[in-house]
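K.L.:
Have a look at this prediction, sequence included:
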Amino acid sequence: MNIFLMVLGHENPNCYEPSQIAQFVMLMLDSDLVFRDQNGQFVVLMHHIAERLQTYRQLTYSSPESAGVLIGERRGAHIIISDLSVPGDGDIRSRCRVDRRGAHHQTKVISSFHQSEGTAQYIGEWHTHPEDHPTPSAIDKLSWSKNLDTGSTMVLIIVGRQSIWLAKKEKQAIEQCLTES
């Protein structure tokens, strides 16, 4: 339960009564998407970010793929996604392909980093697929393997028409996380 308290800015759960902790947990589950990996570590997708991602779902045949970067904080082993970049000038988009080339994505990361005094950072990538329940394509896996070679755990999101696929990438291993909410 400590992750929920840390998300709300409270790092010492011992100073709260069990009923207060339960209220914090319910607030998180009611408003944010919470995913958990096999080790019990959380990825929290803030409510406003989940809503923003939903606006890019490919609901019609003419809807192009969309992509951007994820911005957030690392709280110990847990990750909070609190901001993102969205498609814009320079990006190449079609029905089944997206190439995130716009300089605005990097500008967003730098701006968020400075505005947060260094707590917000590049956390990973998101894009859409024109399918109800998305899964990574061979192109996705190759791209992540080639371009996301960092020493930090990265978050990968694919937004489908009915669900969101979320995974964590550590070194070359990609592990899907399951939703708690």
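P.N.:
Noted; the coordinates are in hand. Note that the structure is a prediction, hence the values are computed from the model and not measured. Residues are numbered from 1 along each chain as shown.

K.L.:
CA atoms for contacts and neighbours, from now on please.
P.N.:
OK.

K.L.:
so how many other residues sit close to Ala67?
P.N.:
30 (other Cα atoms under 10 Å).

K.L.:
Please tell me I have it right and it contacts Arg97.
P.N.:
No - Ala67 is not in contact with Arg97 according to Cα atoms under 8 Å; the separation is 9.8 Å.

K.L.:
got the residue ranges for the helices in the chain?
P.N.:
Here the chain has its helices, by DSSP state H, at 2-7, 18-31, 47-54, 104-115, 138-147.

K.L.:
Out of those helices, which is closest to Gln162?
P.N.:
helix 47-54 (9.1 Å; Cα to Cα).

K.L.:
That closest one packs against which elements?
P.N.:
strand 78-84 (3 or more Cα pairs under 8 Å, 6 or more residues apart in numbering; DSSP states H and E).

K.L.:
now with 10 Å?
P.N.:
With contacts defined as 3 or more Cα pairs under 10 Å, 6 or more residues apart in numbering; DSSP states H and E, helix 47-54 has these neighbours: helix 18-31, strand 33-36, strand 67-75, strand 78-84, strand 121-128, strand 154-159, strand 164-170.

K.L.:
want to compare, so here's the second one:
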Amino acid sequence: MILKIEKIGLSLEVEDELLNKLLEIGKTHYPKEFGGFLIGYYSENNMHLHITDTILPKKYQASKYNFERSTKGIENELVEFYAENLRKIYIGEWHTHPDNSPIPSATDISAINTIINSKKTSIANPVLLIIGCSNTTVDFGFYVWFENKLYKYE
């Protein structure tokens, strides 16, 4: 799947296999939210992002309307992805919205700001994937923080 934000010229690519994997992982935690870290790499001009993998948190707290993950215990997995391909880096987050739409909440926006302002991350434009899912529907919402604004990939 390739998505674009025409207004700012960014594009994003993710394989259906990875999206299905994230959905299945999310469903195992239904009706609570669940999520993880997104791994990928940018094109040479930084205008195209390819999301390739996920890392699941080792420690987290979840409810029907909230998901908070810890970074503890994932360092080795990040190093492994980087060793596999020097361009592969942490590029953002994903989580589910059980029985809800994939629209960022105020908490989601706050989490993006925390990522941007963290001295531990060096990503200027974090990506957010929200999977709105129920027993009968699934909707993927991809967003990117770009120049102090959240944009949706279409």
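P.N.:
Alright, I've got the coordinates. Fair warning: this is a prediction, and the values are worked out from it, not measured in the lab.

K.L.:
quick revisit: between Ala67 and Arg97 of the first structure, which contacts overlap?
P.N.:
His127, Thr128, His129 (Cα atoms under 10 Å, 6 or more residues apart in numbering).

K.L.:
what's the closest of these to Ile164 of the first structure?
P.N.:
Thr128 (9.0 Å).

K.L.:
tell me the contacts of Gly151 of the first structure?
P.N.:
Contacts of Gly151 of the first structure (Cα under 10 Å, 6+ apart): Glu170, Lys171.

K.L.:
Now do it against Tyr56 of the first structure, distance only.
P.N.:
30 Å (Cα to Cα, to the nearest Å).

K.L.:
How about Pro87 of the first structure?
P.N.:
Going from Pro87 of the first structure to Tyr56 of the first structure by Cα to Cα gives 9 Å.

K.L.:
So for these two, which residues contact both of them?
P.N.:
Glu65, Ser66, Ala67, His127.

K.L.:
Now which residue in the first structure aligns to Ile39 of the second structure?
P.N.:
Structural alignment (TM-score structural alignment) places Ile39 of the second structure against Ile71 in the first structure.

K.L.:
in terms of contact, does that match touch Glu125 like I think?
P.N.:
Yes - in this structure Ile71 of the first structure lies within contact range of Glu125 using Cα atoms under 10 Å: 8.8 Å.

K.L.:
The two: who's more crowded?
P.N.:
Ile71 (24 against 20).

K.L.:
residues in contact with the more buried one?
P.N.:
By Cα under 10 Å, 6+ apart, the contact set of Ile71 of the first structure is 79-85, 108-109, 112-113, 119-125, 155.

K.L.:
one more time with 6 Å, if that's ok
P.N.:
Contacts for Ile71 of the first structure (Cα atoms under 6 Å, 6 or more residues apart in numbering) come out as Ile81, Asp83, Leu84, Gln121, Tyr122, Ile123.

K.L.:
likewise Val159 of the first structure?
P.N.:
Thr128.

K.L.:
And Lys4 of the second structure, by the same measure?
P.N.:
Listed by Cα under 6 Å, 6+ apart, the contact partners of Lys4 of the second structure are Leu10, Ser11, Tyr153, Glu154.

K.L.:
and it, how far is that from Pro102 of the second structure?
P.N.:
17 Å.

K.L.:
and if you look at Ile123 of the second structure?
P.N.:
23 Å.

K.L.:
likewise Met47 of the second structure?
P.N.:
From Met47 of the second structure to Pro102 of the second structure the distance is 24 Å (Cα to Cα).

K.L.:
ditto for Ser11 of the second structure
P.N.:
Taken as Cα to Cα, the span from Ser11 of the second structure to Pro102 of the second structure is 19 Å.

K.L.:
Pro126 of the second structure matches what in the first structure?
P.N.:
Using TM-score structural alignment, Pro126 of the second structure pairs with Met154 in the first structure.
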